[in-house]
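**Q** curious how this folds, go ahead:
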Amino acid sequence: MPPAYAFIAPVLLLVASNVFMTFAWYGHLKVEHRALWVIVLVSWGIAFFEYWLAVPANRIGRAVYEPAELKAMQEVITLAVFAVFSVTYLGERFTLNHGVGFALIALGAWFVFKGPL
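**A** Predicted coordinates:
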């Protein structure tokens, strides 16, 4: 029987890793006065920490989740983190279209976790 933390640790680590990755990929959109090569280097530096969280999340999670479940979980977490980031940091509106699209992706993840039909 896997330890209890193997169920929740991957979720928490993936949330944290996605915060880093979202800033690495999209945080620079508010920084228009820097050269692209500087933005890329800074983004790589931020992504370094994302990997230190994502790799252990998947290694620990493999004890209790299938790889497809980990990937589905990752995508749903990515969208949730991005939605919050987009509204709070970038000042974007979250529209019904975004909600429906994200919900359909979450439904896809549900099917992955559901198992064979």
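**Q** drop to CA atoms for contacts and neighbour counts, all remaining ones
**A** Will do.
**Q** since we're on F7, how many residues are nearby?
**A** Using other CA atoms under 10 Å, F7 is surrounded by 16 other residues.
**Q** ok, it - contacts?
**A** Going by CA atoms under 8 Å, 6 or more residues apart in numbering, F7 touches G61, V64.
**Q** where does it land in three-state SS?
**A** helix (DSSP: H, G, I helix; E, B strand; the rest coil).
**Q** for A106, see how far away it is.
**A** Separation of F7 from A106 (CA to CA, to the nearest Å) stands at 19 Å.
**Q** quick check: which element contains the residue nearest the centre of the chain?
**A** The centre of the chain sits closest to T78, judged by CA atoms, centre = their mean, with a distance of 2.8 Å. When elements are assigned from DSSP states H and E, T78 belongs to helix 67-88.
**Q** one more sequence to fold, the one below, so I can look at both together:
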Amino acid sequence: MGLGLPVPAVTIGLLIASNVFMTVAWYGHLKFKSTPLVTVIAVSWVIALFEYILQVPANRIGHGYFSAAQLKTIQEVISLSVFALFSWIYLGERIGWQHGVGFGLICLGAWFIFHDFG
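**A** A predicted model of the protein is given here:
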């Protein structure tokens, strides 16, 4: 893979970067509630374009090494991780124990996706 990096590193790196863009596109406007909705939609679409520019290659590169279900699972775990950090750092929202328990259960589900018991 490019730059001599293994497929998992490239795939996960691109998925992390894409999720940062998507989280900003979907939730960044919440600090700008006086901005007209049509404006935040337009800006969000521009930001989301970069998410697609990173997400599509991540899936293309990763598929074959990972199954489609594994790629989606990786994306969801990354998405929740990025969102938790974003909501805490940018939006100033509290992350409680119940969020940790819920996230732990999601990670447990992800663990099952990556193991073949058949």
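**Q** which positions in stretch 102-117 of structure 1 come out as buried?
**A** Neighbour-count burial for stretch 102-117 of structure 1 flags F102, I105, A106, A109, V112, F113 (criterion: 16 or more other CA atoms under 10 Å).
**Q** so which of these sit within helices?
**A** Counting by DSSP state H, the buried residues of stretch 102-117 of structure 1 place F102, I105, A106, A109, V112, F113 in helices.
**Q** are we agreed that I95 of structure 2 is in a strand?
**A** No - counting by three-state DSSP, I95 of structure 2 falls outside a strand, being coil.
**Q** about what we covered before: nearest to V42 of structure 1 among the ones in helices among the buried residues of stretch 102-117 of structure 1?
**A** F102 (28.6 Å; CA to CA).
**Q** identify the residues contacting that closest one.
**A** Contacts of F102 of structure 1 (CA under 8 Å, 6+ apart): V76, L79.
**Q** before we move on, what about the one 5 residues further on?
**A** Taking CA under 8 Å, 6+ apart as the contact definition, L107 of structure 1 lies against nothing.
**Q** ok, so what distance separates it from T78 of structure 1?
**A** 14 Å.
**Q** what do you get for T22 of structure 1?
**A** Applying CA to CA to T22 of structure 1 and T78 of structure 1 gives a distance of 8 Å.
**Q** isn't the residue nearest to the centre of structure 1 right up against S17?
**A** No - counting by CA atoms under 8 Å, T78 of structure 1 does not reach S17; the two are 9.2 Å apart.
**Q** so how far does the biggest helix by length in structure 2 sit from its counterpart in structure 1?
**A** The residue-count maximum for a helix in structure 2 (DSSP H) belongs to helix 37-62. Helix 37-62 of structure 2, aligned to structure 1 and superposed, deviates on average by 0.4 Å (mean CA distance after the TM-score superposition for structure 1).
**Q** list the buried residues of that helix.
**A** Those buried within helix 37-62 of structure 2 under the rule 16+ other CA under 10 Å are V40, S44, I47, A48, F50, E51, L54, Q55, A58, N59, I61, G62.
**Q** mean deviation, the helix holding T78 of structure 1 versus structure 2?
**A** Comparison of helix 67-88 of structure 1 with structure 2 after fitting gives an average deviation of 0.4 Å (mean CA distance after the TM-score superposition for structure 1).
**Q** residues in contact with R93 of structure 1?
**A** S86, V87.
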